[in-house]
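Participant: Next input, structure requested:
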Amino acid sequence: MLRSVCFKNFVRFKEYQLLDFSESGPFIFIGENCSGKSSVFEGIRRCLKLQFSSSISSVFDTNQPSYFICNFETDFPRDNNNNILCGFVLLPPTTEKNEENDDDLTESQSCAKKVRGEDTPDRKQEHETKSSLTNRKEESVEISSTETNVCHPEASNQFCSGETVKEFNPGRQKHTTRFYKFAMKCGDRSDPMFINLVDKSEDGTNLIICKRYQISQTENQQVHKQFKSTILEQKKESMGVDKYIETIFKNIDKMQEDTSEGLESILELLTKDIIFTFPLRSVGPLQWSESKRLASEYREANYTEAENRCEIIKYFLEDNGEKFDKDKEQEYFKQVTQIDDYHFTLKDGKINLPKGKFALLKTPEGILEAKGFSIVISSKQYKTILLEEPDRGMHPQFVERMTQIINQEKKSKRVVLITHQKGFITPRTVSDTFIFRCTGTGHRIISGKSILENDANMKKLRLLTSHHVPDIFFARKVLFYEGDSEELFLGELKSQILSGDCSVTPKLFEKDDAELSNKQLKKCLIEYTFIKMNSKDNRKFYQSICKQLKLDHLVLVDREAVANMLVDRKPKGEKEDERLKAKERSRKEWETIRRDIKEEHIFFWLDGNIEDMVFAMCENNSKLESDLFKQNVKRKKGKLFLHDRVKCSNITESVRLLLDNCKPEHDLAAFIKRLME
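Facilitator: As a prediction, the model looks like this:
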């Protein structure tokens, strides 16, 4: 089973990343689109047998080495090797003066020429290359027949970043990028590391082995030891791996070629134990009512295409029980769906349903995903299962039941999945969740375990935020607030501004800036996720989570909360004096304090609480107070909007009135401007 992965300078990840899968899971990848979740699955796949790859993943910095390493726990007792390390290394280009003499070529360059039949110096071929991406955008560079070889002597260092490679021109500088796959067993014996130099095939359709090497652990023994301990002990620093690549891979061309197929044998064993699934992304070809393929003459072709996309179901139906436990699969499919209408069979070699062959075209996506899931989880051979968006089209209860089944199988199977649904994220799965975040200096991954740090925090998270955990982890920005009054007010404020029912910016900004500021305000509100803290005492806990996630946030609290915060920061003998000062401070002094704590991501109402802010706007504006009175919003009526006579229509109209009457000197204006920062 997959135990861990680590990588550096891989796709969008500049820094060293370590993902620990040592617990029982399931392990959950969440994050924005293009944050690198699928890239990690791609990296794992590329660490396995060569037939799984026809391209090479891109790198963040083409001038630095890139690597991706998997650590698998095995059950091969015959040789007492309990772990297998496998992966790939991509070395940056080396620049050399281009000469006609083949003696000046590096080993990988000469190898590439032999693979393509370029045995003589006078045989030259112009290569015009175009970068091609796989179905994972910007995450890999596809090897096509027109692309330059990875270890081709004319290959540009831009090859792995997905940019066009310039045509080779004799006399110019040559760039060589070298791609290696490797594997080694780690156990009682000191088995060698097997390394293959990889190139594209002559027709450009796949990757092939150019050279084979075997590295003994007795040579550079200390470097080998540091490398293995970094991976097996899951050290957070990459020094041991970086040193190994510097010592071994950068000098491998000087080593003698090996003839054994040790790497292929190891990877073949691993590949049998792991399976990947990808989302169906609509089983049928029909996506809108204007399609000409709705016509009856296209029905057979539509079915054929749909069946091809359901290959996993057909593969299962053709199995005689050797690879899948069919009784368990049926049990799990029923457990997830709670429906008896979908019995998949084979008829004349085609997928068939009780309502007829063409019923496949009308089968809901969630049902097909549930079938695919029940098939792979009931496998007799797969011990590591990687599921990409297995919840597409599923009802939330399907997701909950699917999680229960994964928990049933967690002792014998390691499940890692990518999701955009909140259903998988609960306080009990947080520690096995990995949050992928986009940053300007390279993406990063944060583990839920590192956020919680200890069992006390886990318990607190379960008690306080059972329904907010997914919101925090999926958010781009968060606005935390205290209670129900703020929830009703802020929700209505956001809705009215985004819908265009009310525009506050013309009153707060100069005429020339009003339109631009309105767009900026809408953009900020779209990015913010609003989360109720339930108590101001939870502020520190929430902010600590945001700090771990490097999540932009703002905490909205009453003035009293800030007064208590200032008291807590004073030494024991000064606390009472601080309490007395808080009662005597002027509004202007509170404004100074608000500026002073701005860097702490805190905003508070200068007049007290949200009710005080609202009625401070009514000073010198009797009409506003009268209009609010008509909406049952009155002074000395307790919490804003919470008494029984206030209806939803009253809340909507009250917020509209407040926005229409908001002026630059009001605290509401200061809050809106703070949201825009």
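
Participant: Please count neighbours and contacts with C-alpha atoms only from this point.
Facilitator: OK.

Participant: what about the strands in the stretch 251-400 of the chain?
Facilitator: 274-277, 345-347, 350-352, 384-388 (DSSP state E, counting those that start in this stretch).

Participant: Which of the three states applies to residue 567?
Facilitator: helix (DSSP: H, G, I helix; E, B strand; the rest coil).

Participant: Going by neighbour count, list what's buried in the strand ranked longest in the chain.
Facilitator: Scanning the chain for the strand with the most residues, using DSSP state E, yields strand 81-97. Using 16 or more other C-alpha atoms under 10 Å as the test for burial, strand 81-97 gives 81, 83-94.

Participant: Tell me the gap between that strand and the middle of its chain.
Facilitator: Taking C-alpha atoms, centre = their mean, to the nearest Å, the mean C-alpha location of strand 81-97 is offset from the chain mean by 25 Å.

Participant: Can you tell me which helices and strands it packs against?
Facilitator: On a contact count with 3 or more C-alpha pairs under 8 Å, 6 or more residues apart in numbering; DSSP states H and E, strand 81-97 meets helix 37-46, strand 66-73, strand 173-187.

Participant: and for comparison, fold this next one:
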Amino acid sequence: MLRAMVFHNFVHFEDKHLLNFREGNGATYFIGASSTGKTAVLELIRRCMCSTLNSSLTNRFNEEEHGYVFCQFARDGTEKNVILGIIVEGEGNKQSMEEIEGGGEENKSELLPGGGKEDDMRNDDTSEDVEEDSEKKDERKERKGDVKFHKIVIYHSSDGILRIRSTLFFHRKEKNIDSSQDVEVGDDIGLHIDKIEEQLFKDKSDANEFVKKVLKAIKKEQPNKVSYDHHQNMWDQISEQFVGILSMRGPGTFQWTKSNTILEENKEYNYNAASEQAEVITKLLDADEVDKDKEREIFNALTYPDVFEFRKVSEGKIVVEKSGGRVFPLLKTSLGIVEAKQFALLISHKAFRTICLEEPERGMHPQMIERMKTILHRECDRKTVIVVTHSPAFIDSVSIERSYLFTRKKQVSSRSVCGVNNIKRTQFGKLMKVSEIEELKKIFFATKVLLVEGMSDKIVIQAIFGHILENCTDKEKMKNINSYQIIVLDGCLRIKPIQDLCKDINLPFAAVLDRDTCIEVDGRGCVDAIHKKYYKYTEEQPINIFLGEPFKTLSDKLQKEENLFIWKDGDIEDFLLSERDKRDKILEILDLGDKKSKPRKEMKRSIKDKLKIGISQEQSSKLGEHLNEYEEVSRLCEFLSK
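Facilitator: Coordinates of the predicted model:
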């Protein structure tokens, strides 16, 4: 099963990234905003593990440099690992023919494991010379514009000798792929497999040096043109233990009411087509490799209290029977139930040791997702299961320890540079409390966040946002406002670590906090202290005087340097009561009309209590419309638009 992977210079990933799948039970989760490379990493795993070739090559971030991916696998019944990988040669790093051919005959024995002779090596593992006709030879020659890449396998053979074997391929300009010869490079790189693993799968190791050594050794050996059957056999063994389920990306994924295919005369065709397309279910439903008892247990746990039975009828068509005796075709079965059946079959398959699932929760009820999370934690002790998800439901105090966060690090021209972080190594791992996970985990699925102190702040700001989105004609302003995910901090003391987390994972953020975050006022109503980092305060003055030009200077500095907005009048309740001529309307909207004549302190307390229990959608709409007239709202919107 897959234990670790390392990759560099592929798709969105400019730098080296190391992912470890060894620690503890449970699935590993890939989370993050859309288009941050989660599926691309699954595709790299698949290309490493599968013995068959794709019709195209995964794009490199920088075509001038080498790209590589290596996956480390634990083999059943042995302590020895196998490393499978792909190296794509960079256009700007091609070695000269003199460098490739340098060394002559005296170097030949150094390239063979243990310094053995070439004939001995060819006899090992039933390898044989390849005889090619002239037409075949021409197909295997490098042409101008080709991209050269190598599929690598590193392992210990039965006699204990380290084998490093490679097959060269050419990605042609016509986008097809041709294979060339197999080679063995052996001990020329001068490393034991333990050292190779250390160089590839340690955080601070330099995998580039290993890649350069392997490429140099491969190029020296290419004239031998030997073929090794065991190379392919090893790849096949690993491939048989791997399965990946990727999201459907072709046309016709969803039905729509305008389609002619839903007419009555096409009904039988659609029923049969649905069964054909559900290939995971049709192939595994009656397969001997599936543990039937375990599969039934998992599936029934997901769908409880309902019971569904999938079975094949004439010509491979699948029907589903629900408890109570009702039978219906697969096409009429809800997506969540189909996904649950597919999931149960894959997890209970006896041969699959590495399983990659992309959004397996599609169409599922939230309660089913919670159950799936529990099953993944329980059933993954002897499997490596990787789940790509956009569902926060999978993330809790247990699974977050095994989650990788994918983020956009920076923009290069029109391209995003993405990165991957193990969440427990980010600032989140340091500040996380179990009680806060439900709110804070939203950060990992956001493209931009707005941090607020409490739920009352969130309710009021949501009302403001709602009015803007319903009435604003400025498309850019609407787009900007709509991109914010509001996160409740539960007090201003959390702002610094959350800001650090956002910086750590390259997530754009802004914060809206109470005035006392930076300004302290004494019992006389005078400014007592101001955070020295933001403002040099030298003389005592009443707060109402300070809220003129001095406050503007401080506010501008906070917004520019810290992405921080502070309410001018105090906290969120002070803001709502800040304009006397609009105060009564606020109280009416919140059903607090009887508090109009009460002291300001009591009004404030009543508003606080009301917001704590929440307001209706109608109240939110009215509140947003009314607050749109406030000067402070204009200042807030200007801040958020920057």
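
Participant: Tell me, how many residues neighbour the aligned residue in the second structure for residue 476 of the first structure?
Facilitator: Using TM-score structural alignment as the criterion, residue 476 of the first structure maps onto residue 447 of the second structure. Residue 447 of the second structure: 18 surrounding residues under other C-alpha atoms under 10 Å.

Participant: Leaving out chain neighbours, which residue sits closest to residue 447 of the second structure?
Facilitator: Spatial nearest neighbour of residue 447 of the second structure, excluding adjacent residues (C-alpha to C-alpha, 6 or more residues apart in numbering): residue 33 at 6.1 Å.

Participant: contacting residues for the one you found?
Facilitator: Residues counted as contacts of residue 33 of the second structure (C-alpha atoms under 8 Å, 6 or more residues apart in numbering) are 390, 406, 407, 444, 445, 446, 447.

Participant: switch the cut-off to 10 Å
Facilitator: When contacts are counted by C-alpha atoms under 10 Å, 6 or more residues apart in numbering, residue 33 of the second structure touches 389, 390, 405, 406, 407, 408, 443, 444, 445, 446, 447, 448.

Participant: next one: residue 270 of the second structure
Facilitator: So residue 270 of the second structure contacts 261, 262, 263, 264, 276, 329, 330, 331 (C-alpha under 10 Å, 6+ apart).

Participant: Show me what it lines up with in the first structure.
Facilitator: In the first structure, residue 270 of the second structure lands on residue 302 (TM-score structural alignment).

Participant: and what of residue 498 of the second structure?
Facilitator: Superposed on the first structure with TM-score structural alignment, residue 498 of the second structure falls opposite residue 542.

Participant: Please tell me I have it right and that match contacts residue 480.
Facilitator: Yes - assessed by C-alpha atoms under 10 Å, residue 542 of the first structure is found in contact with residue 480 at 8.4 Å.

Participant: And for the counterpart of residue 518 of the second structure in the first structure, the neighbour number?
Facilitator: Structural correspondence for residue 518 of the second structure with respect to the first structure (TM-score structural alignment): residue 562. Neighbourhood size, residue 562 of the first structure [other C-alpha under 10 Å]: 21.

Participant: for the closest residue to residue 562 of the first structure other than its chain neighbours, what are its contacts?
Facilitator: Spatial nearest neighbour of residue 562 of the first structure, excluding adjacent residues (C-alpha to C-alpha, 6+ apart): residue 604 at 7.4 Å. Residue 604 of the first structure makes contact with 555-562, 590-591, 593-594, 610, 667, 671, according to C-alpha under 10 Å, 6+ apart.

Participant: Make a PyMOL selection of whichever of these turn out to be buried.
Facilitator: Here is the PyMOL command that selects the buried residues among these (16+ other C-alpha under 10 Å):
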select buried, resi 555+556+557+558+559+560+561+562+590+593+594+610+667
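
Participant: top of the contacts of residue 33 of the second structure by neighbour count?
Facilitator: residue 407 (27 neighbours).

Participant: Can you tell me the element that residue falls in?
Facilitator: Here residue 407 of the second structure, judged by DSSP states H and E, is contained in strand 403-412.

Participant: by contact count, what packs against that strand?
Facilitator: Strand 403-412 of the second structure sits against strand 28-32, helix 38-49, strand 384-388, strand 415-422, with contacts defined as 3 or more C-alpha pairs under 10 Å, 6 or more residues apart in numbering; DSSP states H and E.

Participant: closest to residue 251 of the second structure out of the ones you listed?
Facilitator: Checking these against residue 251 of the second structure by C-alpha to C-alpha gives helix 38-49 as the closest, at 18.8 Å.

Participant: so the closest one versus strand 415-422, what angle?
Facilitator: Angle between the axes of helix 38-49 of the second structure and strand 415-422 is 70 degrees (criterion: axes from the mean of the first three to the mean of the last three C-alpha atoms, to 10 degrees).

Participant: Hey, what's the angle from helix 38-49 of the second structure to strand 384-388? Just curious.
Facilitator: 150 degrees.

Participant: which parts of helix 38-49 of the second structure are buried?
Facilitator: Buried residues in helix 38-49 of the second structure (16+ other C-alpha under 10 Å): 38, 39, 40, 41, 42, 43, 44, 45, 46, 47, 48, 49.

Participant: what's the closest of these to residue 600 of the second structure?
Facilitator: residue 38 (52.6 Å).

Participant: which position in the first structure aligns with the closest one?
Facilitator: Using TM-score structural alignment, the equivalent of residue 38 of the second structure in the first structure is residue 37.

Participant: mind listing what its match touches?
Facilitator: The contact partners of residue 37 of the first structure, by C-alpha under 10 Å, 6+ apart, come to 28-31, 388, 417-419, 434-437, 445.

Participant: what's next to the host helix or strand of residue 626 of the first structure, contact-wise?
Facilitator: Assigned by DSSP H and E, residue 626 of the first structure belongs to helix 622-630. Here helix 622-630 of the first structure makes contact (C-alpha under 10 Å, 6+ apart) with 614-619, 631-635, 650-651, 653-655, 657-658, 660-661.
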